[in-house]
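1. what follows is a predicted protein model with its sequence.
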Amino acid sequence: MIRAILADAAYLIGPNRRSYVLALAWTAGIASSLTLLNPLTTRWIFDVAVPERRFGLLVGVATAATITFSGIRWLDYQSQLYQQRLTNRMVSGLTQRLMEAYYRLPVNTVATQDQGYYVARTMTEVQDTAGPVMGIGAGLLRSAATLVTALGTVLLLSWQLTLVLLVVTPLLLLLSRYFARRLGGDAREVQEQTARQQAVHTHAVGAYRAVRTFSLERRAVTHLMDAVGQRLNALYTLSKTTGLYGTLSRMSLGLTEFTVLTAGGYAVMTTSLTLGSLMAYMGAYWLAVNAVQNLIDLIPQVGVLQAQTERLREITATPPRQELRFSTELTWNNVSCGLGSVPALQDVSLDIPAGARVLVRGANGAGKSTLMLTALGLLEPRTGTVSRPALTSGLIEPFVFPALTLADLLGEDARAEPLIAELGMTELMNRRFTDLSLGQRKKFVLVMTVLREADLYVFDEPLANLDDQAQETVFRLLLERTVGRTLLVVLHGADQFLDHFDHVLEVEGGTARLHTHTPGSSALPLGIRSAILTPPVSATPAG
């Protein structure tokens, strides 16, 4: 168990091990100093200064104790600040590791949950897990140092009274270990239900316009409250277990306190213990009792922390290596794929030659986007295999980018400036993607796609939401920038575009068929002038 706890701690602490050990040592030193000085000062005052009526000694001891304790408290304050800075570093580092691991997760794994779910897993759970690591570790060591120092002190003062504490403490620690396992499972369930509620909540808030427009308030709120209820039930179970544990431990400590007080009073009455020694003993004893109480409170929290750490490890664990098949051609071999319980496409077998320009057609919901996701490697087939070029570029609706400005998304790519200027987006570079109109978003996706060097390019409805002039420019750039590379373009009502493609991919009825097309049999679309468009190019793929 100890080895597992240390392994989890090392995982959460990351590269901050030296700083963490320093923080723990700092805390232990402060705890031991306070625990030792407090009862000794009390005994010195009431067994020496007061009986001998030495007022000067009394004032001197009190003054020295005040100065010493104030200095230690100031050091304790500085220790807390150091711990908070260290906690911030651990949370920051773990968040970075979780997000980097998230982007490495298998695409089918990510597709099983909503955005809000993974926000909870990579943000909320990181804070809830890494945040308490410093506090729990420091609390355990502070309590342990206090308990050891206090026990040494009370043993020197009266070993008979100390036996009561030595008997009860192991029993309480066994009780804490039993409840730690139960609390760990309960805490894990709370985190899972919290992540699920956050996913539902994210959808509910994001659907504001749809809810208002279509009067979906009752259904939306009912769905949300179901998720809230499951999370609150999990919280109640955790609270119930925590409360039972706290009640039993405090009942045991209460009995111990009563026994020690009775025995201490009897010792004074029989003159086997001086008043100063009794006061010093009780001061050290209460410090020991508080340390035991803190330990039995913190040990179950370690179990909770282990359960939370296990959930974080699920994301950062190296996923099983997927067999990648690369080739110059794009091939589907007996592929079945889809995001729902029923595959959108079944037994698809296609062979698209390198450098082909393919128009993808099909009704809404036919499976065009699903097929394009497999082409880009963003969706793994359930059965069969997909072989694709190693370098691919493209996005499938809905388009989502990180919350950076367009300039930051583009980076220091000198090729972007003329493209941006030609598309009339120069003045938009300080905006974020979500601030753009639908047409502007299409243009930016085109820029991001063609700037990436690839052997396969995929475009999903690149002309939607564009006026005639913008369609001219976008379609021309699309063709010019992908010469000699394999090109897949999804378009609705695309008969007028056939002259610019040498293959047509029909997606219908859960399957897909590839046809060869001979240019020259179709009219150019209205608004796209033949003088501007380049004719189809037969070229070999770039090496």
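-> On my side now, so go ahead. These numbers come from a predicted model, not from an experiment.
2. could you use CA atoms for every contact and neighbour count after this?
-> Will do.
3. what is the burial count for residue 512?
-> 22 (other C-alpha atoms under 10 Å).
4. that one contacts residue 370, doesn't it?
-> No: the criterion here is C-alpha atoms under 8 Å, and residue 512 misses it with residue 370 at 11.3 Å.
5. please enumerate the shared neighbours of those two.
-> Common neighbours of residue 512 and residue 370, using C-alpha atoms under 8 Å, 6 or more residues apart in numbering, are residue 345.
6. for the one helix or strand residue 473 maps to, which positions count as buried?
-> Under the criterion of DSSP states H and E, residue 473 resides in helix 468-480. For helix 468-480, a neighbour-count test (16 or more other C-alpha atoms under 10 Å) marks 470, 471, 472, 473, 474, 475, 476, 477, 478, 479, 480 as buried.
7. before we go on, here's another structure to hold up against the first:
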Amino acid sequence: MKRLMFIIGKNKIRFLWLSIAGFILDVIISMTNPLIIKILIDRGIIGKNVRFFVIFTLIAFLFFTLYRLGMLWYSLSFRKLKNITIKDITLKQLDAYYKFPYKEIIKNDTGHYLSRIYDESSAATELTLSTFSQLFISIAAFIGSFCVALYLSWRVTVILIVIIPPIYLLSQKFSAKITQKSKKEKSKEAKVRNLLGRLIDAYKNIKIFNLYDIANNKINDYFDKYLMVFYSRFKISNLFSTYSGILISSQELIILAVTGYEVMKGRMTIGGLMGYMNAFSMVVMNALAIVKTIPTLSKIKGDVNRLIEFRNIGNKVNQLSEKNSGNIKLNKLKFAYDSSKTIFSDLNFEAKKGEKILVIGDNGSGKSTFIHILLNLLHPSEGKAELYSIERISALTLPFYFIPGSLKDNVNYNNLSNERKDMFYTLLEKISLKGYEDKDPSSFSTGERQKCAIIMTLIKNADLYIFDEPIANVDKKSKDPIMEMILKYTERKTLIVILHGEEKYYKKFDSIFNI
């Protein structure tokens, strides 16, 4: 039940009312259907009362039509609930993703997180709500039909009770195994998606370097592992369903023999027999439906546990404390991505408020890692640091990604002050992007996207500005205006810029930090 509450979240009341409505509808239909059959046969057919038969048939037709319309409303309403819940869960998982430690983010590619955020959320929500909806309906129909079966013949119904203990024991035997297999299945599936995403991204290199065989072998191996776990879970679930089905089929034969004996003894009418068999078939059908949900409930437990684990990763973030002196200080910092890849063993750095610092270094020296430490996205294992919170920092880091929408959307134009709005249009004009403000940057050239990234970084009112190779990928005539623009609009603010080459700009900075 905890997993169900996790999935439905703020939609609890709506789910409750729909469940009650579905429960009532199925209790009513499961109780009235056998009784209608009994009455039609005993009083209409056997009693040869044509007038009663016709009138009662029309009433039954009207009743069943209203029931179908009620179920149509229920089905459509439940679909709406599913849609809303999928959106809510996905957005919550996305929000959790934004709280992840950056060190955790870079372990996997986009395909992995698409799977964890949307695919798993959608699948778990669909499965959970469909299963519990069907479970409540099956329980309602079971209760209704069982009560009618008791009313028509309590002797025969007692035999039904024999089936309950074996089914319960079977469910306990298989439940834990299915939960474990389901969780492992989702983990393997995410790895397959992760690998597929990387192979898709590597399209050009696979063709250029003829890596088809290696790529296919990699994905083939991952698929085998995933499908083996999937088959194992499927096998356990179906074994459980088969064993319980055999048990209930045996019960059906016994019931048929006993009801026939009751008719021959005169303790049950033909209409009662037909009504009882209808009630019994509903008891069996809904008992089977309830039994089949038990393995599914175990799978739901594993699926929802993965969603919970994903959401809890963000709680592990421990940001370095912010100091308000305005200076940035890193003292004897140690940082490693893992035990075999130490980036900094004794990093020391200081930037005074308003200072303009140029950062240089060879490829692989740790310039990007250094930037991400300043952004409070990567956290050293040792040392002391005085940093700004990310809310007080504006940064251009590579690669630079834009959210879907126009350039105005990306700078949050509607929330800018009038002064910043004027500045936005001034910057557009300065770097030849006038008229681009309502277009999606994803359609721009590489150089135009770089200019958009610079505008976004400058538009934010921050205390610290960081630019990672701001004039990379731009045309030669734009480099000087861009550097002048960066220096002008960050006056009296702390500025840190990474440049690769471009020595003519070095003298414009207060100091140079060589990593």
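-> It's in. Quick caveat, the model's predicted, so the values are computed rather than measured.
8. drop the TM-score for these two in here.
-> With the length set by TM-score structural alignment, normalised by the length of structure 2, the two chains reach a TM-score of 0.94; 502 aligned residues with a C-alpha RMSD of 1.7 Å.
9. helix or strand right after the longest helix along structure 2?
-> The residue-count maximum for a helix in structure 2 (DSSP state H) belongs to helix 212-264. Sequence-wise, the next helix or strand downstream of helix 212-264 of structure 2 (DSSP H and E) is helix 270-313.
10. look up how far residue 143 of structure 1 lies from the aligned residue in structure 1 for residue 144 of structure 2.
-> Using TM-score structural alignment, the equivalent of residue 144 of structure 2 in structure 1 is residue 149. Between residue 149 of structure 1 and residue 143 of structure 1 the computed distance is 10 Å (C-alpha to C-alpha, to the nearest Å).
11. excluding chain neighbours, what is closest to the aligned residue in structure 2 for residue 82 of structure 1?
-> Taking TM-score structural alignment, the alignment pairs residue 82 of structure 1 with residue 77 from structure 2. Closest residue in space to residue 77 of structure 2, ignoring its immediate chain neighbours: residue 18 at 7.7 Å, by C-alpha to C-alpha, 6 or more residues apart in numbering.
12. ok, back up a step: where does the longest helix of structure 2 end up in structure 1?
-> The aligned range for helix 212-264 of structure 2 is 217-269, by TM-score structural alignment.
13. swap in stretch 153-163 of structure 2?
-> Under TM-score structural alignment, the match for stretch 153-163 of structure 2 is residues 158-168.
14. centre of the chain to that stretch, how far?
-> 47 Å (C-alpha atoms, centre = their mean, to the nearest Å).
15. and the aligned residue in structure 1 for residue 93 of structure 2, what does it touch?
-> Counting by TM-score structural alignment, residue 93 of structure 2 lines up with residue 98 in structure 1. Applying C-alpha under 8 Å, 6+ apart, one finds that residue 98 of structure 1 lies in contact with 122, 312, 315, 316.
16. give me the mean distance between the match of helix 212-264 of structure 2 and structure 2.
-> Taken over the aligned residues, the distance from stretch 217-269 of structure 1 to structure 2 averages 1.5 Å (mean C-alpha distance after the TM-score superposition for structure 1).
17. OK, contacts around the match of residue 144 of structure 2?
-> 32, 35, 36.
18. quick one, what contacts the first one?
-> What it means is residue 32 of structure 1. For residue 32 of structure 1, the contact set (C-alpha under 8 Å, 6+ apart) comprises 142, 145, 146, 149.
19. again, only using 6 Å
-> Going by C-alpha atoms under 6 Å, 6 or more residues apart in numbering, residue 32 of structure 1 touches 145, 146, 149.
20. from residue 515 of structure 1, how far out is the last one?
-> Read that as residue 149 of structure 1. 84 Å.
21. what does the second one give?
-> Distance, residue 146 of structure 1 to residue 515 of structure 1, using C-alpha to C-alpha: 80 Å.
22. how about stretch 379-391 of structure 1: buried residues?
-> Across stretch 379-391 of structure 1, burial judged by 16+ other C-alpha under 10 Å covers 379, 380, 381, 384, 385, 386, 387, 388, 389.
23. can I get those in JSON lines with distance to residue 204 of structure 1 and secondary structure?
-> Shown next, in JSON lines, are the buried residues of stretch 379-391 of structure 1 (distance: C-alpha to C-alpha, whole Å; DSSP: H, G, I helix; E, B strand; the rest coil):
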{"residue": "379", "distance to residue 204 of structure 1": "26", "secondary structure": "coil"}
{"residue": "380", "distance to residue 204 of structure 1": "29", "secondary structure": "coil"}
{"residue": "381", "distance to residue 204 of structure 1": "31", "secondary structure": "coil"}
{"residue": "384", "distance to residue 204 of structure 1": "37", "secondary structure": "strand"}
{"residue": "385", "distance to residue 204 of structure 1": "37", "secondary structure": "strand"}
{"residue": "386", "distance to residue 204 of structure 1": "36", "secondary structure": "strand"}
{"residue": "387", "distance to residue 204 of structure 1": "39", "secondary structure": "strand"}
{"residue": "388", "distance to residue 204 of structure 1": "38", "secondary structure": "strand"}
{"residue": "389", "distance to residue 204 of structure 1": "39", "secondary structure": "coil"}
